[in-house]
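In: Could you look at this predicted model? Sequence included:
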Amino acid sequence: MTQPGPHPSNPPLHTRRAALKGLAAMATIQILPSHIALGGPKAPSNQLTKGVIGCGNISRTHIRMPGKLLALCDVDSNHLKKRTAEAAKLGAGDVQGYSDFRDLIARDDIDIVHIATPPHWHALQAIAAAKAGKDIWCEKPMSRTIGEGLAMVKAVEDQKAIFRLNTWFRYKSRYYGLSRPASEAWKVVHHQLLGDGPYTFNLGTAFVGNWKLKGWSGRTDLTEQPIPKELDYNFWLGPAPLKPYHPHRVHNSFRGYWDYDGGGLGDMGQHYLDPCQFVLGKDNESPIHIEVDTQKQHHDAVLPWRRIEMTYADGTKIILDAENKPKEPIISGPKGNIFRHFRSDVPGLDQKLKELPGPPPMMTDFHQAVRERKPFALNEHNGFRSCTLINLGKIALRLGKPLHFDSKRLEFINDAEANKLINQPMRGPWKLS
């Protein structure tokens, strides 16, 4: 199979925002997307535009999100045709289709790039979008590895892009088995209503309902199959190792393979773990000790596991329990517990919560964040930390042993085997830059 060749969009792109940045250097004006700067708050040209990379099932959500849809991209021509037709029924007019994401990103009239591809592509596409002056709406999990996540953070910071992840439980909606917003649990921890810590947060099936371990398991018996003519399988693999085609590797079942994601942990982890990190006040650090209870994992296919326990420097614990222990509390502290549906053994907890302030305000409208150039509630920084929880769990599962992690240096302590999985090699010509 041939590799994707050099592409004209690989060098730095001269976009509208890049041009504005040049003007700003001379005139010290505020940087805004050009159509905003020229249009005004109610002008038709004020509408932000978007392009969506990836036309699988999750893209159905992205094409319905705010913004004028200008372009779609997928390496499967059938997926591209299907989603383009769906967009047309929704009222999107002249939507251009692409097979190469770099062509979409190179367009000067797109403000926001939505990344709805498998996680092994997230870093490369987010970095390319940031360097092209785009803002980024990225699917979860943020990155497939810790190293790729760090590269994403750097690119977004360097280019001053606005970045968000497509999960929302830290700032709205009921937080699964607690049956209340995460902000209520934040108040419990922040105001020490269960004591001054350390706290334990149990993300068991009594809370999350399902880690999707069986549904997102890989197969260990794959045999090579003919590549469908509509799929550019080599481009679908991209930076991942070249392996024989089988339909179970791609599209609706790719999560079951370590090369592309991390099973149910990769799929649901940031939904479950990001609000937990927020509640516990751990947006700026990572656990230092990780233990797992799992069957021996396959080198290629993700298999079900039983338990992951992560401990922070202050003794705070996050437990991922896949064995269905509904009697365990969801949040535990030295002076009390919170159970499913926010039941508690702390007298008068609800009344106390009514009298206490909640978390600081967050920017929860992504388009407003883009216009005002302000960080979104779930951005590259806190998103990197909550995705690191996922990636720490994945590494411990793959190696089947306890790990010790340096939260500041972001590397494992005296463990070369684990550190190799922080920065995993990419298949050429793809590379982080």
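Out: Thanks, I have the structure now.

In: contacts and neighbour counts: CA atoms only from here.
Out: OK.

In: contact partners of stretch 193-207?
Out: The contact list for stretch 193-207 (C-alpha atoms under 8 Å, 6 or more residues apart in numbering) reads 176-178, 188, 211, 272, 276, 280, 314-337, 340, 346, 349.

In: distance between the ends of that stretch?
Out: Stretch 193-207 has an end-to-end distance of 20 Å (criterion: C-alpha to C-alpha, to the nearest Å).

In: Pull out the buried positions in it.
Out: 193-195, 197-207 (16 or more other C-alpha atoms under 10 Å).

In: PyMOL command for the buried members of the contacts of stretch 193-207?
Out: Per 16+ other C-alpha under 10 Å, the buried members of those correspond to this PyMOL selection:
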select buried, resi 176+177+178+188+211+272+276+280+316+317+318+319+320+321+322+328+329+330+331+332+333+336+337+340+349
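
In: Name the SS class of Leu23, please.
Out: helix (DSSP: H, G, I helix; E, B strand; the rest coil).

In: burial count for it?
Out: 14 (other C-alpha atoms under 10 Å).

In: okay, pairing it with this:
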Amino acid sequence: MMRTDRRGFLKASTAAAGAVVMDQVVSGADPSRPLQMGVIGVGWYGMVDALAALKVGGVRVAAVCDVDSEHLKNAADELEKKQASRPETFKHYQELLDVESLDVVVIATPPHWHALQLLAAIERKKDVYCEKPVAYDVREGQAMVEAVNASDRIVQVGFQRRQSAALRQAAEFIASGGIGKLVQVDAQIHYHAALLDPTPQAPPESLDWELWCGPGPRIPYSPQVGHKSWRLEKTSGHGHLVDWGIHLIDAIRTMLGLGMPKQVTAAGGIYHYAGGITTPDTLSAHFEFEGLPVHWRHRLWGSTEYEPALSNGIFFFGTEGTVFAADRTWTVIRRGKEGAREEHDAPADLGRLHMADFLDAVRTRRKPSCTIGDGFQSTATVQLAMIALETGSTVRWDAKTLQVLDNPAAAALLRREYRPDWVHPFG
């Protein structure tokens, strides 16, 4: 039975509302003992996370790691300006983790690296902020959950929208019966992807491409699959739903107190960018949660919706009205011919608040707003959709045993074999 009581909503509400207080607590920490942070992967989002930590305060970025020496130098230069001290620099994450003074580690590499890096950090007794998705495959994520749960480490997964006041307020309104009985949820993120050159070529001299590929398949380098563009590459990022849409799926689960879906189907393909990317530019997925259908769709080409704001958000359809919720706004559309609207704004720096929540959890040893178990469930949910698409089948999921039911082809895709010399953490 779907949980429509307030527990799931209050969980989201407490985490988001408390983030401001958490930010103040961490910022007011003893400056003589700032938390020592290491960042693995200092491209675009690794630096977003590092700078968010500095905004919160009570932190010194003591070490950074990247397989691209140009990224590494640029990151060290910028951080030196921001914090008046230069971090140590490393090419390999194992070298960074050997720095004994580190308290916390940020993992902001492509997903095919997350499992090995997080497990190594836990083994060295570091607290971890790991970007989403939790892992590349479901079994990696399962191994990560088991390792973290067996430790005393604090792990936060980078689902920043858990700190959204707009989503919290919308959740409370829905829980109060504001739109009657909730019947269906639709989520979407449409945008026009700007692709880079997909032609295989030699990697930049600054980039160790062999190490970048790591345990995943060694694919030819091109600007379209390297660095920031890996998100639409199947072997490293799994595509738009797993990279960006996962935020909205996690928001839906958090707002409504949902577990994982019982059944998933998907349809789509590469219709516009054939030859340019290896994941769907057009996708529809259907998640059958207990008592509630949730639909996802995306389009990476063409124009936005007739109202651009509707291109990124969640529709909650009830018997007495609809709520459309986005990161910083939410709108009530009343039932009736006129469809009167009530618009609400709730601006917030979600990245800073989510990092503040993590740092406070580290200092107080409380549970963060997105645990590894929470992050795993949202990650596995969207991974099942990609498995459904690849197999062209309905995927039925047993959340207790973490098994696909009666579908050997889909079950085989829960785990990807690593390259020789790399060992998958799940058996």
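Out: Received it, and whenever you're ready, just let me know what you need. Just so it is clear, the model here is predicted, and its values are computed rather than measured.

In: Just the ones in helices from the buried residues of stretch 193-207 of structure 1, please.
Out: Thr205, Ala206, Phe207 (DSSP state H).

In: and which of those is nearest Pro244 of structure 1?
Out: Thr205 (35.3 Å; C-alpha to C-alpha).

In: what separates that closest one from Glu157 of structure 1, distance-wise?
Out: Thr205 of structure 1 is 37 Å from Glu157 of structure 1, by C-alpha to C-alpha.

In: How many residues are close by the counterpart of Arg415 of structure 2 in structure 1?
Out: Matched across to structure 1, Arg415 of structure 2 falls on Asn423, judged by TM-score structural alignment. Neighbourhood size, Asn423 of structure 1 [other C-alpha under 10 Å]: 14.

In: what kind of secondary structure is Asn423 of structure 1 in?
Out: coil.

In: Hmm, it is touching Glu148, no?
Out: Yes: at 7.1 Å, Asn423 of structure 1 counts as touching Glu148 under the criterion of C-alpha atoms under 8 Å.

In: Mind jotting down where the strands sit in the stretch 101-250 of structure 1?
Out: 112-115, 135-138, 163-165, 200-204 (DSSP state E, counting those that start in this stretch).

In: would you turn these into CSV with distance to Phe366 of structure 1?
Out: Formatted as CSV, these follow (distance: least, C-alpha to C-alpha, whole Å):
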stretch, distance to Phe366 of structure 1
strand 112-115, 10
strand 135-138, 8
strand 163-165, 7
strand 200-204, 28
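
In: Looking at those, which is nearest to Met26 of structure 1?
Out: Nearest of the strands of the stretch 101-250 of structure 1 (C-alpha to C-alpha): strand 135-138, 23.3 Å.

In: chain center to that closest one: distance?
Out: Centroid displacement of strand 135-138 of structure 1 relative to its chain, using C-alpha atoms, centre = their mean, to the nearest Å, is 10 Å.

In: mean offset of that strand relative to structure 2 (after superposition)
Out: Once the two models are superposed, strand 135-138 of structure 1 sits on average 0.7 Å from its counterpart in structure 2 (mean C-alpha distance after the TM-score superposition for structure 1).

In: matching residues in structure 2 for that strand?
Out: Going by TM-score structural alignment: strand 135-138 of structure 1 matches residues 127-130.

In: Lys229 of structure 1: neighbour count?
Out: That count, for Lys229 of structure 1 with other C-alpha under 10 Å as the rule, works out to 10.

In: Quick one: map it onto structure 2.
Out: Lys229 of structure 1 maps onto Glu205 in structure 2, by TM-score structural alignment.

In: And for Pro244 of structure 1?
Out: By TM-score structural alignment, Pro244 of structure 1 lines up with Pro220.

In: For that match, which non-adjacent residue is spatially closest?
Out: Pro200 (5.6 Å; C-alpha to C-alpha, 6 or more residues apart in numbering).

In: Report how many residues lie close to the one you found.
Out: 13.

In: and the gap between it and Tyr221 of structure 2?
Out: Pro200 of structure 2 is 5 Å from Tyr221 of structure 2, by C-alpha to C-alpha.

In: how would you label the residue sitting furthest away from the middle of structure 1: helix, strand or coil?
Out: For structure 1, the largest distance from the centre (C-alpha atoms, centre = their mean) belongs to Pro347, which lies 37.8 Å off. Secondary structure assignment for Pro347 of structure 1 (three-state DSSP): coil.

In: Could you measure from it over to Gln368 of structure 1?
Out: Counting by C-alpha to C-alpha, the gap from Pro347 of structure 1 to Gln368 of structure 1 is 41 Å.

In: got the contact list for the residue positioned nearest the centre of structure 2?
Out: By C-alpha atoms, centre = their mean, structure 2 has its centre lying nearest to Lys132, at 2.6 Å. Residues near Lys132 of structure 2 by C-alpha under 8 Å, 6+ apart: Pro111, Val157, Gly158, Phe159, Asp243, Gly375, Thr379.

In: which of those show up in structure 1 as well?
Out: Contacts conserved in structure 1 for the contacts of Lys132 of structure 2, counting by both residues aligned by TM-score structural alignment, their matches' C-alpha atoms under 8 Å: Pro111, Val157, Gly158, Phe159, Asp243.
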